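Asker: pasted the sequence and its predicted model underneath.
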Amino acid sequence: MRPRTSKPRTAVVIGGGFSGLASAALLARDGLEVTLLEARGALGGRAGEWREQGFRFETGPSWYLMPEVFDRFFQQMGTSAQAELDLVPLDPAYRVFFEGESEPFDLPDQDSLQALKSLEETPGSLDAYMASAAETCRLATDRLLYSTYSSLRDFTDPALIRRLPRLLRLLGEPLERFISRHTTDPRVQKILGYPAVFLGTSPRAAPSLYHLMSHLDINQSVLHPRGGFSAVVEAAARLGRGHGADLRTSCRVQHIAASAGRAAGVHFTNADGDREFLAADVVVSSADMHHTEMDLLAAEHRTRSSRAWKRRDPGPGAVLALLGVKGELPELAHHSLFFTENWQQGFDEISGAEAPAGPPRSLYVCRPSATDAVAPPGDENLFVLVPTRADETLGSGGAGGAGDAPVEQIVDESIRQIAAWSGIKDLEERVYVRRSIGPADFAREFGAWRGGALGPAHTLRQSAFLRGPIRSPKLRGLYYAGSTTMPGIGVPMCLISAELVRDSLRRDSRNEAQERSDA
């Protein structure tokens, strides 16, 4: 038997986005000596910031959904979301502009289901749909999302077995068809189907299990953390540091070292450009899994081959526009959605099934200045997200219209579309601060596979235990967190993946201790 030692175990976390920060915080609270290495100059990953002429733009997530997941993370860190964040309910939760419709639709914070029903000319069965969404969401948060499916017990949970026939039906039926059985109104169908974009896919490709997403914005309030998601990043970093985690920026990991079948640490380039080696008992990579496996690991330690990656669906890319606008824009809500009449064509273009046809496009606009102090007094801050195909060749963005021509063209067309649909005729002339971000930026800045904006699409073959492992099957002591592994895309899923890493490490540590005692 090996002698016992009081020295804490060491862990290195690759990446300072939400999953990396949460992993570092949870492991530090468990008593590990944790060092986090972030390649960029600031923490947050995709949840970044850009400041210009009195504006503070956020470059990543903007929807605070699944508050119970945030609550659970903060509780596990010994605090609460209420103590760490200033959360404000939005009313309306969001505004929807439909192509060809003269008036937008506002989803109110209260009585939202009744408001949705008011759109239907022929009543459907929305009560049943929303009841099913609520039940499925509870099952997901209680059972499905917090499981690694690493043992037979995960599949023999009595709660799952009782619901297995229904779960199999929801997995086998596309979301689009499931929605159409509950409402015939195309506007309502789009409102129920748009969350598929947050899953990196389309209503036609997503399993209907994901109708649970409608529970999050229709049955629950849509919240906004004052300070935006930067405030959530700061809270996670503050908690991690409070438990001893060393969070380093401008440190780019080059290689994950291995010894005797175990992860042994990482080679990285520090802020001065010098090469260092950091030994560790445990390595957690929250970087894009394709980047981790193909760039940071030796070939014998990779889970998937290059050929296998080519069969995966990377989800959508995106063109982002950060716009500082002179004067107020009451025509837009905090969250505004723009849906084209033939929106399936847009999904087909994103998936590569059809060639891009140009505007109009379905897109999303965030006006955080409606709620938060992110713009000079009297002016407005807009964040525009235009889903595209995940294709680095579309190019990079830039400040002041200096990005690659295809990216800037999409931004120009989107500004004109927003102006026309919302009735802001002079919007283009009022923009005086502008920056664009393209798929090539996602690939360069975040190592995003094929320039994807969110992560691999939540198709049937890329969901749950088919998505990606939490624990490396090839290298002991290596774990994965983030949107490219279980449970999936979005800040709540990244927080859950960090908890799955912590729980897997606890279980592995117990098993290894037992092995040593038996030796």
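Answerer: Perfect, thanks for sending it. Note that the structure is predicted; figures quoted are calculated from it, not measured. Residues are numbered from 1 along each chain as shown.
Asker: please count neighbours and contacts with C-alpha atoms only from this point.
Answerer: Will do.
Asker: ends of stretch 42-51, what's the gap?
Answerer: Counting by Cα to Cα, to the nearest Å, you get 13 Å between the two ends of stretch 42-51.
Asker: actually, stretch 145-156.
Answerer: End-to-end distance for stretch 145-156: 15 Å, by Cα to Cα.
Asker: mind listing what's buried in it?
Answerer: L145, Y146, S147, T148, Y149 (16 or more other Cα atoms under 10 Å).
Asker: ok, these vs D281, which is closest?
Answerer: Using Cα to Cα, T148 comes nearest to D281 of the buried residues of stretch 145-156, at 21.3 Å.
Asker: roughly how far apart are the closest residue to R361 other than its chain neighbours and L85?
Answerer: Leaving aside its sequence neighbours, R361 sits nearest to T340 (Cα to Cα, 6 or more residues apart in numbering; 6.1 Å). As judged by Cα to Cα, T340 and L85 stand 36 Å apart.
Asker: structure B:
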Amino acid sequence: MTAETTPAAGRRVAVIGGGIAGLGTAALLAAEGYEVDVFEQQDTVGGRAGSVAVDGFRFDTGPSWYLMPEVFEHFFRLLGTTVEEQLDLRVLDPAYRVFYEGEPGGEQPPPLDVVADTDANLATFEAVEPGAGARLAAYLESSSEAYEVALRHFLYTSFTSPLALASPDVLRRLPRLLPLLVRSLEDFVAARFTDVRLRQVLGYPAVFLGSSPDRAPSLYHLMSGLDLTGGVMYPQGGFTRLIEAVAQQATRHGTRIHTGATVVGVGTEDLTPTGRRGLRSRLRGRGPRARATGVRWRDADGVEHEHRADVVVGAGDLHHLETRLLPEHLRTYPQRYWDRRSSGPGAVLVLLGVRGELPTMPHHSLFFTSDWHANFDAIFAGQVPSPASAYVCKPSATDPGVAPEGHENLFVLVPVPADPGLGRGGADGRGDPAVEAVADAAIDQVARWAGVPDLAERVVVRRTIGPGDFSADLNAWRGGMLGPGHTLRQSAMFRARNRSRRVDGLLYAGSSTIPGIGLPMCLISAELVLKQLRGDTSSGPSPEPADAAPARPADLAVGGR
């Protein structure tokens, strides 16, 4: 069956948002035969996975960890290509280095490297804590099982068919999986490891999920199998290259991408109830009350336009779409829903161009404070922690194209409260005071812990981004950097679904909805839109085209190549 003869032929789709979820949705639907238009309010696509170029430096302003490689492989194979054709991936070794604050008054512990070899990581754990190597091996075996089950049954589903989840594969594992939902990741790790440094290595992935180790379910220990087994990679050209590759696939299949196009409303047409049963259904709030007819959008000159469509996909911030682009009676997730939900943290991003080399820091570095509870409690209580744990990416360690010769590129991320009131960033220290104070403290902390005492004096380019920027530029709920955090009541079937209950033909993709936060999750959410339109209620990935490049055994292994 060709695209011209599918039910999609002639049907128009409007996608709101040109981040990876919107572009991925557009590519898949255009390949299916839909006529797709993407509306992105910024001048460039990418959303949270943005890019900034300053004086010969190029900074990624969002995601920087390439994990779950099999998800990217599957996505590109659905479009008739491969990751190898689209990206130049490099395995990072070490995967990352961890710097520790140490106890007050004591010496700073030496940094710990996580490398691309699993056996070496087991040996590192054993050297820190006798017996920890064997316990880590068991931990990774458990994480591998949880990850594989998640890929087969829980990530590629909209949870519309309970029977699809009741497979023998899932039922056989329920005695091991259910306890992982009700126990925190922190408790799960603490029951196996004593040394605080090892606990932090295994607990920090909760931050990538917009949560903290004591708030995230221990099921998310599945993340540890991704970076402790050689799964951290980097696409040459940065993550903006990944965005370009997905956008190219969208346009190759016929998608039209409009930038500088701000959607100001979702067009709807009321559905008239038919019969007494239909009227009762509407009165009880069941079933759609309207159908989507397109979007209203404003161009860069302020002129408003109307774009007719049979399907609308909200691929930006779900809170913004539901509370700003829909009338109140058509909202599936009104403000009262969000008032009962918790956001992931906000962030201050510090983009630094540095003169000279920084040999003590590899591509990825993590800076952990000794008192994690105080750190995370402060963030979720609306206070900026001091000192704060931080993450530093130095892509110039791998990619010479991101910095001029003789210079380094640093991306510093400091988790802070999701609060636009902290302000916006700026150039050369001219951002709002609270944002610049966080940046100053982070630069000083990195300089001391990584042994670069003159770091501040060597900075030749400085740009900051704060929660106010996330709110203004990305319509991010509460100015958060990631979206709703992955707590138990905001994970899996408890997370916002990808279809409106009030508006027929209105679907959702992105980090606000299932399956959740992260580039791979956003690509899966794009596929869930495709499955919804196909009427596919299966719980696994969509079948790949018969002529797609076959998956290699290594592609299917947890942690990737």
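Answerer: Here it is on my side, so go on. Keep in mind it's a predicted model, so treat the numbers as computed, not measured.
Asker: dump the buried residues of stretch 145-156 of structure 1 to a markdown table, plus distance to S362 of structure 1 and secondary structure.
Answerer: A markdown table is the format used below for the buried residues of stretch 145-156 of structure 1 (distance: Cα to Cα, whole Å; DSSP: H, G, I helix; E, B strand; the rest coil):
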| residue | distance to S362 of structure 1 | secondary structure |
| --- | --- | --- |
| L145 | 29 | coil |
| Y146 | 33 | coil |
| S147 | 34 | coil |
| T148 | 35 | coil |
| Y149 | 36 | coil |
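Asker: ok, so of the residues you listed, who is nearest A370 of structure 1?
Answerer: Among the buried residues of stretch 145-156 of structure 1, and counting by Cα to Cα, the member closest to A370 of structure 1 is L145, at 33.1 Å.
Asker: hmm, P487 and the closest one touching each other?
Answerer: Yes - if you go by Cα atoms under 8 Å, L145 of structure 1 and P487 touch, sitting 5.8 Å apart.
Asker: now the common contact residues for these two.
Answerer: Residues within reach of L145 of structure 1 and of P487 at once, by Cα atoms under 8 Å, 6 or more residues apart in numbering, are A464, M493, I496.
Asker: confirm G421 of structure 2 sits in a helix?
Answerer: Yes - under DSSP: H, G, I helix; E, B strand; the rest coil, G421 of structure 2 sits within a helix.
Asker: ok, now which ones touch it?
Answerer: Applying Cα under 8 Å, 6+ apart, the residues near G421 of structure 2 are P467, G468.
Asker: what of the one 4 residues further on?
Answerer: Counting by Cα under 8 Å, 6+ apart, G425 of structure 2 touches G431, D432, V435, E436, R463, T464, I465, G466, G468, D469.
Asker: farthest-apart pair in these, please.
Answerer: R463 and G468 (14.3 Å).
Asker: who has more neighbours, those two?
Answerer: Applying other Cα atoms under 10 Å to R463 of structure 2 and G468 shows that G468 carries more neighbours, namely 27 against 22.
Asker: that one in helix, strand or coil?
Answerer: helix.
Asker: nearest residue to it other than its sequence neighbours?
Answerer: Nearest to G468 of structure 2 is P420, by Cα to Cα, 6+ apart, at 4.1 Å.
Asker: burial count for the equivalent of that neighbour over in structure 1?
Answerer: Using TM-score structural alignment, the partner of P420 of structure 2 in structure 1 is E392. Around E392 of structure 1 there are 20 other residues, counting by other Cα under 10 Å.
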